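Sequence and predicted structure are below.
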Amino acid sequence: MENSIDLSSPELFLNREISLLEFNWRVLQQALDPNVPLLERLNYLCISSTNLDEFFEVRVAGLIQQLEIGDPYLEADQISAQEVLRLISARAHELVEEQYTVLNEVLLPELEVQGIRVLPRAMWTEQHNAWLEKYFQEEILPILSPIGLDSAHPFPRLLNKSLNFIVSLVGKDAFGRDRGYAILQAPRALPRVIQLPAELSDSGQYHFVFLSSIIHAFAEDLFFGMKVKGCYQFRVTRNSDLAIDTEETSDLLATIADELTHRNYGDEVRLEIAHNCPEDMVNFLREQCGMHQDNVYLVNGPVNLSRIQALHSLVERPDMKFKPFTQGRARGMTSDADLFASIKKHDHLLHHPFESFGPIVDLIKQAAADSSVLAIKQTLYRTGASSPIVDALVAAAHAGKEVTVVVELRARFDEEANVALAAKLQEAGAHVVYGIVGYKTHAKMLLILRRENNKLRRYVHLGTGNYHRSTSRVYTDYGLLTSDKQIGEDVNNLFIQLTSLGKVPGMHKLLHAPFTLHERLLNKIDREIDHAIQGKPARIIIKVNSVVEPEMVQAFYRASMAGVRVDLIVRGICTLKPGVEGISDNIHVRSIIGRFLEHTRVYYFENDGQPEVWCASADLMKRNLLRRVETAFPVESNKLRQRIIEDLLLYLADNSQAWILSQDGRYKRADTPEDGEKIAAQSRLLEQMAAQF
């Protein structure tokens, strides 16, 4: 039967762009969950907006470019770029409408009940008005530069995602000419949410005003002698992908630094305008920005929705935020422990954010101060502009260690920070390279070479997530610390390849992209298929951010058809269709959306009762498996392997924060029992961490 089914048929694949929009919808649903603290619900609304911004800046921008140059859309569902853009417009408009409904009809009213009020102009008292006018005159007006439009003042090229106003004017300007429109751009230095002083608020309450409301109220002060007929906010989203020909440039660092200056002025891809803006002004803006009507969004609220996230930090109400927690540290991983001795004794598995990221920083600090350490090598993808990891590497270089750092300059939206940290490391005397031309270095590796008893021993950290202390508190990730000889040799060989560009000799234990990872994962799926056919135990559990790569999807279909149970825990994009009769009956796809962003990549294979567990930096996407440098590492300790298996089973049992994927690409919440046990995997892991440490 299998031979008669074309598993590459477009009908068996969901569209990746729509799948990503569905992820943003699931994030938005957190803003409606009464079990989530109120200010955190506001955060989820803002996160869904930020995600949507990036979606337009990168994915929609890329599709528009493909359409313009006639490049075919080559995703497995075989939908044309033009049709995908149409589908995106329809779903994105629904999503945006729901965002503002959630803000205006749910969150703002609930916040008001709690004494947190965002005051519209209609609710300003005389005292409010007087204070805000003074604030405008002293803090806002001096910074603003309105542009009256005429032949000498053409429509300006506006900064990406900046808050702007189109102003309709009546009367003559200083030179006796009738005026029509003016454009006002609000500098990014200005706060978008202004808190009113305590004396203007009721006791124990918080009162705020949007910057846009203040500018609306006092716009006439900018146009002396003329009357403001209307003032409406709008925002332009631009293509923010850097256009870099890595084959042509001789200095990638300088090229990226130069391109960053142009990022904020790429081609327009979306136009957001206040919903009450008159049609003629909407059409004027649309024409000036070269926007098709499908990419115009009329919004009932602040166009820069994500900026109201400031309320979370401005309001001091712990009862309306997630309960703080202290990250645990296992015995042997404390800051005062001899980490080399502890790792040499046995492997350690760190599970962030439940366990601290501190041991990684402490390990490099100890290495910098240890006279027996000769060299440190590390990859950096997303690390942050101010990183204790980088500070520790700088200290190691200053201490005379051989420090080699592979910095991926092209990590999207972290390019500027990575350019800066590369310069900082070079100034300290570290050897800095920028990965492989045409292949992003996404692997998470740290190697420390230490002389012990006249022999060299390698200490290794391999992870599923970035070396970023801040995100380690909100992203779930695994990290393995080991002194295993063969893993150390494998990691060392990978670093030699990244710096010398030579071929890697056969690997002992690691799988790596773009060479062996894709093929070996397919082989392991085929092994499960063989076991199922022979009646042996067979099962696959995969936990990743995305499942897109067509050959992997087809392999899961083959496994399902052979009777293998396949459980996919996929946070974001999934193009596989579960539950297709005769093809994917045995495949179950779920997504966990909770307090922490699920980021671990884990591959479990039952293997006839001898289970294998692999952790990886790679998702199941073409770019990860075929166009990046990635690693997958086995968890060989029985204790650590069983711990990860128990974590996976906990996520599969989650009935509180899980979403189940249907055949049509939509998700529905997992059934939460009314009387039975309610299971939220992330909460359970926090409880386990608290009990253990």
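Noted; the coordinates are in hand.

switch to C-alpha atoms for all contacts and neighbour counts from now on
Noted.

If I follow the layout properly, Met689 ends up in contact with Pro353?
No: if you go by C-alpha atoms under 8 Å, Met689 and Pro353 don't touch, sitting 9.9 Å apart.

where do the contact lists of those two overlap?
Taking C-alpha atoms under 8 Å, 6 or more residues apart in numbering as the contact criterion, the common neighbours of Met689 and Pro353 are Gln327.

More neighbours: the two, which one.
The residue with more neighbours, out of Met689 and Pro353, is Pro353; 27 against 20, by other C-alpha atoms under 10 Å.

correct me, but His351 touches Leu481?
No: between His351 and Leu481 no contact is recorded; they are 11.4 Å apart, counting by C-alpha under 8 Å.

Which residue, neighbours along the chain excluded, lies closest to Gln82?
Nearest residue to Gln82, sequence neighbours excluded (C-alpha to C-alpha, 6 or more residues apart in numbering): Leu67, at 6.7 Å.

Look at Lys678 and say how many residues are nearby.
When neighbours are counted by other C-alpha under 10 Å, Lys678 registers 15.

any idea which element the residue nearest to Gln82 lies in?
helix 61-69 (DSSP states H and E).

Now that helix: buried residues?
Neighbour counts using 16 or more other C-alpha atoms under 10 Å place Ala61, Gly62, Leu63, Ile64, Gln66, Leu67 of helix 61-69 among the buried residues.

how near is the fifth one to Asn239?
The reference is to Gln66. For Gln66, the distance to Asn239 (C-alpha to C-alpha, to the nearest Å) stands at 13 Å.

Also the third one?
Separation of Leu63 from Asn239 (C-alpha to C-alpha): 11 Å.

So the residue lying closest to Ile47 once chain neighbours are set aside, which state does it fall into?
Counting by C-alpha to C-alpha, 6+ apart, Ile47 lies nearest to Ser306, which is 6.8 Å off, once chain neighbours are set aside. Recorded secondary structure, Ser306: helix (DSSP: H, G, I helix; E, B strand; the rest coil).

What is the burial count for the closest residue to His508 other than its chain neighbours?
Distances taken as C-alpha to C-alpha, 6+ apart put Gln486 closest to His508, at 5.9 Å, once the chain neighbours are dropped. Using other C-alpha under 10 Å, Gln486 has 14 other residues around it.

try this one side by side with the last:
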Amino acid sequence: MSTENHSLTGQQINTVAPDYAYNERYINRELSILDFHLRVLEQAVDPLHPLLERLNFLLIFSRNLDEFFEIRVAGVMEELTLGNESHTPDGLTPKQVLEAISKTAHEAVERQYRILNDEILPKLREEDICFLRRGELTPAQSQWVKKYFQEQVAPVLTPISLDPAHPFPRLVNKSLNFVVTLDGKDAFGRQINFAVVPAPRSLPRVVRLPDELTDGKEHHVMLSAIIHEHVSDLFPGMTATGSYQFRVTRNADLELNEDVEDLAIALKGELSSRRFGRAVRLEVTQNCPKHIYNYLLEEFELDEHQLYKVDGPVNLARLLSNFKRPHLKYDSFTPVIPKVLKKSGSIFSAMKKQDILLHHPFESFSPVITLLREAARDPKVLAIKQTLYRSGPDSEIVQVLAEAARNGKEVTAVIELRARFDEESNIAVANLLQEAGAVVVYGIVGYKTHAKMILVIRRENDKLIRYAHLGTGNYHAGNARIYTDYGLLTTDKDLCEDVHRIFQELTGMGKMAKLKKLFHAPFTLHSQLLGFIDDEINHAKAGKEAHIIVKVNALTELQLINKLYEASAAGVKIDLIIRSICCLRPGLPGLSENIRVRSIVGRFLEHTRVFYFSNLGDAHIYCSSADWMNRNLFNRVEACFPIEDPALRKVIYQQGFLNYLKDNQRAWTLNGNGSWQRVQVQEGEKPHDSQEVLLEYYR
């Protein structure tokens, strides 16, 4: 292991390839994540996915794009507004980034609706799943829809006329709205030309018609179609001459003053502002007249580049309904329980026998809950400590922690209130646990607590024994069924002592904890990773085999990227499995020709963070809560833990690395020019779907 002292500032960047201009070595972060969303969109046309799953990928793309505009585009717009003309590492100014985003996003949205209208909806209709347009309704269905509008929809609608007494309303972020053109006078004799009708979020966006009106087929009507058909009923004595859907996306990032006295109270105040942040995108239907969308653009202070005209519903993210067609979905599977846990009477005895590796979603998340449940009810257990990043108040984990506190255990919960879009839920979790008697802390001001750790302290024969769980993913049972993650159950004394010291660091005050086996951000993780890469460089320079494999969600940190370039130039073989953002350019002669980058997009969201350094045959394998990003390495509390059991190391190497490197069904490779290319099965190769291989293995 190299002992070279590396700066933690992330500011000193070494020039490793003088033949390449600075901006030629990096891919723009925002454009890279947008490329990931495009790879998700392509799943909607992939015949390897069942039809309803293809529809789901289409909707996931909508949700991803929403967040991309709310956070990433909003951030670049803010830079432009502040007059920041500084270049990003790839050499682009904020204006250039926004122009590139606009071009790609407009093309992607147009493709999304073509896929919906030309492929998904016709294939659904072949399966008797229909979204009926107004002109397709039978008289009986039209009558039912009219009654539904009168009884279920109209009572909760609030039409707002636009006149000097009623200025344009403040509309909630991503809400479905209608701008209505009117003819005639209202009850007060006023000539009103425009009105806005917000659709309450309490109303379902997809309404299924009764079976007796459809011969038992799954026929649906969009809420937007129902409102369009009967919008005139909202304006008695007047005529609606036009009705057009629109939706505005707003800046949803939260800005908190680090000097706040109470983080929870400050967050509550900021959450309401998220709903009414600065507009960043306007969506309208294609039939919306130019004078109408120009009027809306002016109201939201947007230009035409931020306008998206769509051929269908403007809120696709809420299109999915509970379709009863199992054959159009993935086959169900039951995550397995490791044999060692099945054979043991309690999880404590199983953990004392050996380290236990859990690979979600293929293996069940239930052992993590079992650990907490047994701890909550075991009279020998004295204390439980846990970090929580995304866990709702209704989750079983939170309920068990509350039970443990009520049972007299010393429960400490380090809750990260600032987990994006889960702030309100996390405040509710904090309140629930506090009411149960747990000690709740919010971590370190200025640093998000992103580490995934549980520590249980149990008295056994007058000695205190520690049991720990460390993971790469959140303590969220729902996510554990759709995200790939690793978790380690261990009683290793050094690891458990390290976890204990990190909890002390989070809840108390003092100097940086000195750890024996764990690396943790923002202190030692970054420098240790650089040191591991340096070791492989030295091995390669000595003429020995050197290999690095990194599987993370994102790679953006420049010192690590430059160190990987240096390793490639020294002859180190480097395989990067990056789910989404990758700012490194592979395959550039003299710079990165020994680096391969691939991305796996499939049924499950790839979420494991795991690193391999060959180390002359005595490999280092580490799992972590951290991606290779500035925020994770310098602005968050993260934990990185070794896999030391030889059997478990072999499992990760074969299943977590080689398996994914063989994938030729769900894999994409990154080219040096920044483009992604779908991997094709080569002549003589067998199809290899990494996630299906794991499903079959664990079955």
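Sure thing, it's come through. What you are looking at is a predicted structure, and each value in this text was computed from that prediction instead of being measured.

Around the aligned residue in the first structure for Pro646 of the second structure, count how many other residues there are.
Under the alignment (TM-score structural alignment), Pro646 of the second structure pairs with Asn638 of the first structure. For Asn638 of the first structure, the neighbour count with other C-alpha under 10 Å is 9.

Secondary structure class of the residue mapped onto Ile265 of the second structure from the first structure, three-state.
Correspondence of Ile265 of the second structure to the first structure, assessed by TM-score structural alignment: Ala254. Counting by three-state DSSP, the backbone at Ala254 of the first structure sits in helix.

ok, now how distant is Ala254 of the first structure from Ala423 of the first structure?
Remark: distance between Ala254 of the first structure and Ala423 of the first structure (C-alpha to C-alpha) = 11 Å.

And for Ala174 of the first structure?
Note on Ala174 of the first structure: its distance to Ala423 of the first structure, by C-alpha to C-alpha, is 50 Å.

what does Pro324 of the first structure give?
Applying C-alpha to C-alpha, the value for Pro324 of the first structure to Ala423 of the first structure is 36 Å.

now Thr441 of the first structure
The spacing between Thr441 of the first structure and Ala423 of the first structure, counted by C-alpha to C-alpha, is 18 Å.

Mind checking which of the two has more residues around it?
With neighbours defined as other C-alpha under 10 Å, Thr441 of the first structure and Ala423 compare such that Thr441 has more, 27 against 13.

Return the residue of the second structure aligned against the more buried one.
In the second structure, the residue matched to Thr441 of the first structure (TM-score structural alignment) is Thr449.

got a list of what its match touches?
By C-alpha under 8 Å, 6+ apart, the contact list for Thr449 of the second structure reads Thr387, Tyr389, Val414, Ile415, Glu416, Gly443, Arg636, Val637, Glu638.

Just these: which are in helices?
Applying DSSP state H to the contacts of Thr449 of the second structure, no entry is found in helices.

Counterpart of Gly579 of the first structure over in the second structure?
So Gly579 of the first structure corresponds to Gly587, using TM-score structural alignment.

what's the nearest residue in space to that match that is not next to it in sequence in contact with, if anything?
Distance criterion C-alpha to C-alpha, 6+ apart; nearest residue to Gly587 of the second structure, sequence neighbours excluded, is Glu593 at 3.9 Å. Glu593 of the second structure is in contact with Ser568, Ala569, Pro586, Gly587, counting by C-alpha under 8 Å, 6+ apart.

Can you tell me which of these are classed as buried?
Ser568, Ala569, Pro586, Gly587.

Which residue in the first structure aligns with the second one?
Aligned counterpart of Ala569 of the second structure in the first structure: Met561 (TM-score structural alignment).

Provide the secondary structure category for the residue nearest to its match when sequence neighbours are not counted.
Nearest non-adjacent residue to Met561 of the first structure, counting by C-alpha to C-alpha, 6+ apart: Ile583, 5.4 Å away. Recorded secondary structure, Ile583 of the first structure: coil (three-state DSSP).

Tell me how many other residues surround Ile583 of the first structure.
Ile583 of the first structure has 23 nearby residues by other C-alpha under 10 Å.

quick one: it and Ser560 touch, right?
Yes: with contacts counted by C-alpha under 8 Å, Ile583 of the first structure reaches Ser560, the gap being 6.4 Å.

roughly how far apart are the match of Thr441 of the first structure and Thr507 of the second structure?
Taking C-alpha to C-alpha, one finds Thr449 of the second structure at 11 Å from Thr507 of the second structure.

any shared contact partners between those two?
Listed contacts common to Thr449 of the second structure and Thr507 are Val414, Gly443; contacts here mean C-alpha under 8 Å, 6+ apart.
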